[in-house]
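Student: Pasting the sequence and the predicted coordinates here, then a few questions.
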Amino acid sequence: MADAPQLDHCGAVGMNGVVKGWCPGALRPMASGDGLVVRVRPRLARLSRRQARWLAVAARTHGVGLIDLTSRANLQIRGVQPDRLAQLQETLAELDLLDPDVETEMRRNILTAPDWVPGDDSERISVELMARLAELPRLPAKVGFAIDAGSAPILAQDSADFRIERGETGDLILRAEGRATGCTLTKGAEVDALIALARWFVDSGGEAAGRMARHRAALPVWADTGARPRPSRPVMVPGLTPAGLAIGAAFGQIEAELLNPMMSRSVCMGLRVTPWRIMVLESAVNAGPMPFGLFASPGAAALRVDACAGAPFCPQASVETRGMALALAPHIQGRLHVSGCAKGCARTRAADVVLTGRDGAFDLAFNARPCDPPVETGLTPDQVLARFGDD
């Protein structure tokens, strides 16, 4: 596969150091230090029991046996060698996890509230939008949709450009990212309005801005009638939920070989993926002892940590990241971000404590991103641990 895309992460810098403006898919994977990253986009962020079982087998057979949970509620199979890609794609097609073409795959950038139930507004609108993807205009590669039509928004902090969510009055509203208000929707015509707003975005020059939040053109009058969303609901945490048992994964990654035994013990009906490094075993109440790196309790320190793959898996990183993150997490109050370099691929927002790799050592900053100026530089791992009180 001589023309394999050279990108390690959504919007990150790949092996040739060039920033790309698109996210990986199953038909258009990206190259990383451990092989190709193949992103699988389950419809409604749900895998049936059969799909989950054979996806885990495929991750071991064609990759290095690691599955990432992404911030778009997708799954990434890591370490796929180019000569195994076609076989993996055949398996995904058999599991109904492969889009017919790259264009459809890119358009189907839909984030659905993960606690949807059959027949509710979130499922109904998401299914209709998937059926009408061809009516959308050609949008910038990373533009996405949030269908957040539960009792109150739960995806407000997750990336999207167009949002359908519950309004203050109880009606559904359509809101453009970066705007505090939107318009009230008529039941059954929600997707019509969403497509119309997407077309306006393109027609008004949104492609140059790339994302709705950066597009400063005044919205059409119909699209902003002052309708406000309801205050957000808390996001899921590990533990029992109405949908089933929520399991947290350190760094949003799970060893594929752990998935099937855990599903068998829990007798779950399927698997749901969330944007929060949490997967839900549908209808399950107990999955037995948790393997290393997985958590069924909400207080695990590792769930407050962001860390990229780091060295040696990413050629841009000069430090090992995840071992440091796990060792340091219990000593940090708030959010910790350990980044292999200044790009900050694992987290785009500021964190309470940030360690950034540079020339084989760490820079330290507070309430910052990896690209922000540090307060201390050139720290060794031992110095970092000593700095935060590790004995």
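Tutor: Arrived safely, thanks for sending. Residues are numbered from 1 along each chain as shown.

Student: CA only for contacts and neighbour counts going forward, please
Tutor: Noted.

Student: For the residue lying closest to H331 once chain neighbours are set aside, list the residues it contacts.
Tutor: The shortest distance from H331 to any non-neighbouring residue, by CA to CA, 6 or more residues apart in numbering, is to F388 (6.3 Å). For F388, the contacting residues are L328, H331, I332, by CA atoms under 8 Å, 6 or more residues apart in numbering.

Student: what does V117 give?
Tutor: So V117 contacts E123 (CA under 8 Å, 6+ apart).

Student: does it count as helix, strand or coil?
Tutor: Following DSSP: H, G, I helix; E, B strand; the rest coil, V117 is assigned to coil.

Student: okay, now G299: neighbour count?
Tutor: Number of residues near G299 (other CA atoms under 10 Å) recorded here: 11.

Student: G389 reaches H331, doesn't it?
Tutor: Yes - using CA atoms under 8 Å, G389 is in contact with H331, at 7.1 Å.

Student: So between these two, which is more surrounded?
Tutor: Neighbour totals were compared for G389 and H331, and H331 leads with 15 against 11 (other CA under 10 Å).

Student: hmm, back to that, just put the contacts of F388 in CSV and tack on distance to W22.
Tutor: Shown next, in CSV, are the contacts of F388 (distance: CA to CA, whole Å):
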residue, distance to W22
L328, 32
H331, 36
I332, 33
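
Student: Among these, which ones are in helices?
Tutor: Among the contacts of F388, the members falling in helices (DSSP state H) are L328.

Student: and V40, what does it touch?
Tutor: Applying CA under 8 Å, 6+ apart to V40 gives the contacts G25, A26, N74, L75, Q76, I77, L97, L98.

Student: Can I get the residues you listed in CSV including neighbour count?
Tutor: What follows is the contacts of V40, written out as CSV (neighbours: other CA atoms under 10 Å):
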residue, neighbour count
G25, 22
A26, 24
N74, 24
L75, 24
Q76, 22
I77, 29
L97, 19
L98, 21
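
Student: quick one: the helices in the stretch 251-391 of the chain?
Tutor: All helices of the stretch 251-391 of the chain, identified by DSSP state H, counting those that start in this stretch, fall at 256-266, 322-328, 381-387.

Student: Pull out the buried positions in the last one.
Tutor: The reference is to helix 381-387. P381, V384, L385 (16 or more other CA atoms under 10 Å).

Student: For the residue nearest the centre of the chain, list the residues it contacts.
Tutor: Closest to where the C-alpha atoms of the chain average out (CA atoms, centre = their mean) is S71, at 1.4 Å. For S71, the contacting residues are D158, T274, P275, W276, R277, by CA under 8 Å, 6+ apart.

Student: repeat that with 6 Å
Tutor: Shown in contact with S71 (CA atoms under 6 Å, 6 or more residues apart in numbering): P275.

Student: Use this one as the comparison:
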Amino acid sequence: MKGSAMAAATDRQIETGDHCVPGLRRGACPTLAAPMPTGDGLLVRLRPAGGALTVAQMRALAVSALAHGNGILEITARGNLQVRGLRAESVEALAADIDAAGIIVPANPAIELSPLHGLDPAEVADPSAFERMLREYLHEKLASPLLAPKLAILVDGRGHFCLDEMSADIRIVAVDDTRWMVAIAGTAKTARPLFCGDAGEAVAAVGRVLDLLIAKGEHSRARELDDRVLETAFVQPIGPLSVSVSAKPQPGTVTLSAQKAALGLRPQFGQMQSSELIAFLANLAASAEIRLAPDRQFLITGLSRAEAECLTMIAGGYGLSADPHDPAANISACAGAGFCMSGFYETRRLAARIIEHAPGLLDGSLTVHLSGCAKGCAHPSPALTLVGSADGYGFSLDRKAGDAPDATIAGGGIESAIEKLAQLAGPQRQAGESAAACLKRLGAATIAKALRQD
């Protein structure tokens, strides 16, 4: 990887302040070849082959992140790994360590797979075999520089866990053991089905979609494809198909057979201190494997049920939760002040205050986004958002971090504001009403007025 990935870094640069650092245009994915400038240095995002790492590989990556970055490893909402706090001269050292550990990072676009692929007895079909076919037969098209850097392709083999809530430009879903459905532009509910057939036919259908994207122009996304063009390329459109019912990945023990189990763990806010991760990995046998999963979590496979139960008991001591109902899972927080120079406040400290004093907000009906600055790195979608600034905190009920806030809270008033939010989402809730429904009923103007009151 050192040779190929680093050689792929071009002369393209992003200006940050009065200097330039290696990188792609804004909005591109931060890779080893093109790390992204952030407030705490350079950031690299990795998706290892199959979303899987051995215990030794995960440890090697954590050691390298500690040596060459600021020691923070993150798992993103799409189940990718991020290394933070790198410098221009240390990215190559990280790449060399990744090579030495035998970690393979396929070229973009990343292809996301069901997290228990190849291991799940309930799996309808193996998505890793389909991915190999895609990369073999569509190699030139997938390598086209005209494809969008963030083009999202996922292959869902069903089974215990599905990828229904993940949006993708191209989603390929196993219908049964011989047929795959190809759909575009959305989640399982919103994507447009285009084709259903055997694996070879489905690969060809994906190739046609890639052709349309390349022909449309540089960095086009599937949602931009014209209906008439699609109807010409897919002359026999299909309607919704029935697929096996699966749950989304979540923390906790998953029984795979009488002898085998997997354990899902979620780092708090998706962030891991490398030193804590290294210590935790010492509790795992070399035969175990780490499988990255959506919603900022990972699964440990190759366990017995007794081993999974033992790890569940000790995981909390390393900042890892096996509780599917952990309230912290409803908070998206960036690294924040102390870890990122762009952060205006300590996001983790504020998150702890919300968990303690406003648990009613964390019923799973909404996401609380704690952003140290207006860039909103941790959560690009609308949410209940608290954004740090030089003036204090910007509050928004259902907006992105970069949007104009509904109210501004002075820095010293944040504790009181949290208590007022808790009251709004508590005593004023109607019977059976969720926190999200309650806040929506009250409205942004009413909430903003309440937060401004002394």
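Tutor: Structure received. From a predicted model like this one, the values you see are computed outputs, not experimental measurements.

Student: what TM-score do we get after superposing?
Tutor: Here the TM-score for the pair of chains, by TM-score structural alignment, normalised by the length of structure 1, is 0.84; 376 aligned residues with a CA RMSD of 3.2 Å.

Student: Tell me which residue of structure 2 lines up with P234 of structure 1.
Tutor: The alignment partner of P234 of structure 1 in structure 2, by TM-score structural alignment, is A247.

Student: For that match, give its distance to F130 of structure 2.
Tutor: Distance of A247 of structure 2 to F130 of structure 2, given as CA to CA, to the nearest Å: 21 Å.

Student: If you count surrounding residues, which of these two has more?
Tutor: Taking other CA under 10 Å, A247 of structure 2 and F130 do not tie; F130 has more neighbours (22 against 13).

Student: Make sure the more buried one is indeed in a helix.
Tutor: Yes - under three-state DSSP, F130 of structure 2 falls within a helix.

Student: Can you tell me, leaving aside adjacent residues, what's nearest to it?
Tutor: Nearest non-adjacent residue to F130 of structure 2, counting by CA to CA, 6+ apart: A199, 7.0 Å away.

Student: host element of the alignment partner in structure 1 of that neighbour?
Tutor: Alignment of A199 of structure 2 against structure 1 is given by TM-score structural alignment, with K187 as its counterpart. Using DSSP states H and E, K187 of structure 1 sits in no helix or strand.

Student: got the buried residues for stretch 445-454 of structure 2?
Tutor: Going by neighbour count (16+ other CA under 10 Å), the buried part of stretch 445-454 of structure 2 is I447, A448, L451.

Student: Please read the previous query as pertaining to stretch 172-181 of structure 1.
Tutor: Applying 16+ other CA under 10 Å to stretch 172-181 of structure 1 flags L172, I173, L174, R175, A176, E177, T181 as buried.

Student: Need the counterpart of the second one in structure 2.
Tutor: Which is I173 of structure 1. Under TM-score structural alignment, I173 of structure 1 pairs with M181 in structure 2.

Student: corresponding residue for R26 of structure 2 in structure 1?
Tutor: Matched to structure 1 by TM-score structural alignment, R26 of structure 2 sits across from K20.

Student: and that match, how many neighbours?
Tutor: For K20 of structure 1, the count of nearby residues is 17 (other CA under 10 Å).

Student: And for A217 of structure 1?
Tutor: By other CA under 10 Å, neighbour count at A217 of structure 1 equals 11.

Student: And it, how far from I173 of structure 1?
Tutor: The gap separating A217 of structure 1 from I173 of structure 1 is 20 Å, by CA to CA.

Student: go on, E135 of structure 1?
Tutor: Going from E135 of structure 1 to I173 of structure 1 by CA to CA gives 21 Å.

Student: what do you get for R60 of structure 1?
Tutor: 43 Å.

Student: Now do the contacts for the counterpart of E346 of structure 2 in structure 1.
Tutor: Under the alignment by TM-score structural alignment, E346 of structure 2 pairs with E320 in structure 1. Neighbouring residues of E320 of structure 1 by CA under 6 Å, 6+ apart: G310, A311.

Student: Mind doing that once more with 7 Å?
Tutor: G310, A311, G340 (CA atoms under 7 Å, 6 or more residues apart in numbering).

Student: same thing with A352 of structure 2?
Tutor: Residues near A352 of structure 2 by CA under 7 Å, 6+ apart: none.

Student: now it: how far from I418 of structure 2?
Tutor: Distance from A352 of structure 2 to I418 of structure 2, by CA to CA: 11 Å.

Student: M133 of structure 2 too?
Tutor: From M133 of structure 2 over to I418 of structure 2 (counting by CA to CA), the distance is 51 Å.

Student: And for L43 of structure 2?
Tutor: The value you get for L43 of structure 2 to I418 of structure 2, if CA to CA is used, is 31 Å.

Student: before we move on, what about R305 of structure 2?
Tutor: Distance, R305 of structure 2 to I418 of structure 2, by CA to CA: 40 Å.

Student: And R266 of structure 2, by the same measure?
Tutor: Distance from R266 of structure 2 to I418 of structure 2, by CA to CA: 25 Å.

Student: ok, and the closest non-adjacent residue to the match of P234 of structure 1?
Tutor: F161 (5.0 Å).

Student: what number of residues lie near the one you found?
Tutor: Around F161 of structure 2 there are 23 residues (other CA under 10 Å).

Student: Look at the equivalent of A149 of structure 1 over in structure 2 and say how many residues are nearby.
Tutor: Mapped onto structure 2 by TM-score structural alignment, A149 of structure 1 lines up with G157. Residues near G157 of structure 2, counting by other CA under 10 Å, number 32.

Student: ok, and the closest non-adjacent residue to the match of I173 of structure 1?
Tutor: C196 (4.3 Å).

Student: roughly how far is the one helix or strand the one you found maps to from the heart of the chain?
Tutor: Element membership for C196 of structure 2 (DSSP H and E) is strand 192-197. Centroid separation for strand 192-197 of structure 2 versus its chain: 26 Å, with CA atoms, centre = their mean, to the nearest Å.

Student: likewise stretch 221-232 of structure 2?
Tutor: Relative to its parent chain, stretch 221-232 of structure 2 has a centroid offset of 27 Å by CA atoms, centre = their mean.

Student: My read is that G302 of structure 2 contacts I290, right?
Tutor: No - G302 of structure 2 is not in contact with I290 according to CA atoms under 7 Å; the separation is 9.2 Å.

Student: one step back: hmm, the match of P234 of structure 1 is touching H160, no?
Tutor: Yes - using CA under 7 Å, A247 of structure 2 makes contact with H160 at a distance of 6.4 Å.
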